[in-house]
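A.B. asks: Build the 3D model from these lines:
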Amino acid sequence: MTETTNNTVTDERADLLQTLAKHRHFLRFTTRDLTDEQAGQRTTASELCLGGLIKHVTSTERGWANFIEQGTSAMPDFDSVTEADYARRADDFRMLPGETLEDVLAAYEEVANRTDELVAKLPDLNASHPLPKAPWFEPDAQWSARRVLLHIIAETAQHAGHADIIRESLDGQKSMG
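C.D. replies: Next comes the predicted model:
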């Protein structure tokens, strides 16, 4: 059972939220003191840039939070994804004209707050939903809210590491070492 004291989560959820907060911090920290142009600059052979990584993590976290709340209907089956969907998804990895780092970070903060509130209020971390059909998921697999949160943490940590490499390539600044 979840206990709260003065709006503070005091069970396993606190560990999950603290871990997620740490990795979110490292991801955001990679953008300190950057211009919008720098946040959109590619520094490696990949298409990744710092602003795009944060956009991607924001979109991914939003999608998984929707999955916790709404179940499978929040995510399309792989078979129904169109070329236009792929093109929109690719835009998550780059800064588009008119986008600012400030706006990207604000959107991430909004999604993070929503996820944190959701985790704090979930009646049961074991509640699960079937995953949508996709080649990267086991057939007929189900993920609990706990498993989804662990996935969000892993995604955030992985991309914080990518962001650290991009930032160091950009101007020599390090975030984690």
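
A.B. asks: make it CA atoms for all contacts and neighbour counts henceforth
C.D. replies: Fine.

A.B. asks: Neighbours of Asn113, how many?
C.D. replies: 12 (other C-alpha atoms under 10 Å).

A.B. asks: The residue most central in space within the chain: what secondary structure?
C.D. replies: Geometric centre of the chain, nearest residue: Val57, 3.0 Å, by C-alpha atoms, centre = their mean. Per DSSP: H, G, I helix; E, B strand; the rest coil, the local secondary structure of Val57 is helix.

A.B. asks: Let me know the secondary structure of the nearest residue to it once chain neighbours are set aside.
C.D. replies: The shortest distance from Val57 to any non-neighbouring residue, by C-alpha to C-alpha, 6 or more residues apart in numbering, is to Thr156 (6.4 Å). Classification of Thr156 using three-state DSSP returns helix.

A.B. asks: What segments of this structure are strands?
C.D. replies: Under the criterion DSSP state E, strands of the chain are mapped to 4-5, 8-9, 128-130, 142-144.

A.B. asks: Run through who's touching the last one.
C.D. replies: When you say that, I think you mean strand 142-144. Residues outside strand 142-144 that contact it (C-alpha atoms under 8 Å, 6 or more residues apart in numbering): 68, 125-131.

A.B. asks: want to put them side by side, so please do this one too:
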Amino acid sequence: MTVSDSVTTGERADLLQTLRKHRAFLRQTTDGLTDAQAATRSTASELCLGGLIKHVTNVEKRWARFAVGGAEAMNAEPIDWTGQFRMAEGETLAGLLADFDRVASDTDALLGTLDLDTAHPLPEAPWFEPGTSWTVRRVVLHMIAETAQHAGHADILRESIDGAKTMG
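C.D. replies: This next block holds a predicted model:
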């Protein structure tokens, strides 16, 4: 039985459906682009579409690890805070999208198994209030917010590259 078969109603289904919708918006911003276009910095920022796909993939993967094992699991792999927003030499849009899809599928399956009320203390970081814990539910809401925010950024980048408007 797949997650979509086992989770068809209720809060969990609503959360997963919303996350999937915003992933689709983000993914759609890359439709028809070449690797060079996906790597283009089309605004004053460091952001490129391939980098946003890579960043959202990494964010989702890290928060999924947090949902299972807390801050220690989340920080088990190092993160390249600067390079995550750029396409590195040898990276392709197709490869980044394949990783994005794999992580999304893994997250969807995982969220079908977790208790949404399970909570873990957040890692120590300047942007988290010390001693705060988040439930799996809050983690999913954060994934949704992060993906939606970056889908909006991606729409602006795409419009700057070739005039295409993916969300409006």
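
A.B. asks: TM-score for this pair?
C.D. replies: The TM-score (TM-score structural alignment, normalised by the length of the second structure) is 0.93; 164 aligned residues with a C-alpha RMSD of 1.5 Å.

A.B. asks: So of the contacts of strand 142-144 of the first structure, which two are at opposite extremes in space?
C.D. replies: The span of the contacts of strand 142-144 of the first structure, defined through C-alpha to C-alpha, is set by Leu125 and Leu131 at 16.0 Å.

A.B. asks: Now do the helices for the first structure: every range, in order, please.
C.D. replies: For the first structure, helices defined by DSSP state H occupy the ranges 12-29, 36-39, 50-70, 83-90, 101-121, 145-171.

A.B. asks: How many residues are close by Asp80 of the second structure?
C.D. replies: Each residue near Asp80 of the second structure was counted by other C-alpha under 10 Å, and the total is 10.

A.B. asks: how much space between the equivalent of Ala164 of the second structure over in the first structure and Asp164 of the first structure?
C.D. replies: Counting by TM-score structural alignment, Ala164 of the second structure corresponds to Gln173 in the first structure. As judged by C-alpha to C-alpha, to the nearest Å, Gln173 of the first structure and Asp164 of the first structure stand 8 Å apart.

A.B. asks: quick revisit: please identify which of Leu125 and Leu131 of the first structure sits among more neighbours.
C.D. replies: When Leu125 of the first structure and Leu131 are compared for neighbours, Leu131 comes out ahead with 22 against 19, by other C-alpha under 10 Å.

A.B. asks: Nearest residue to the aligned partner of that one in the second structure in space, please, no chain neighbours.
C.D. replies: Here Leu131 of the first structure is matched to Leu122 in the second structure, going by TM-score structural alignment. Nearest residue to Leu122 of the second structure in three dimensions, chain neighbours excluded: Ser133, at 5.3 Å (C-alpha to C-alpha, 6+ apart).

A.B. asks: That neighbour pairs with which position in the first structure?
C.D. replies: Match for Ser133 of the second structure (TM-score structural alignment): Gln142.

A.B. asks: One more: Thr92 of the second structure?
C.D. replies: By TM-score structural alignment, Thr92 of the second structure lines up with Thr100.

A.B. asks: gap between the nearest residue to its match once chain neighbours are set aside and Gly51 of the first structure?
C.D. replies: Nearest non-adjacent residue to Thr100 of the first structure, counting by C-alpha to C-alpha, 6+ apart: Asp36, 5.5 Å away. Distance, Asp36 of the first structure to Gly51 of the first structure, using C-alpha to C-alpha: 8 Å.
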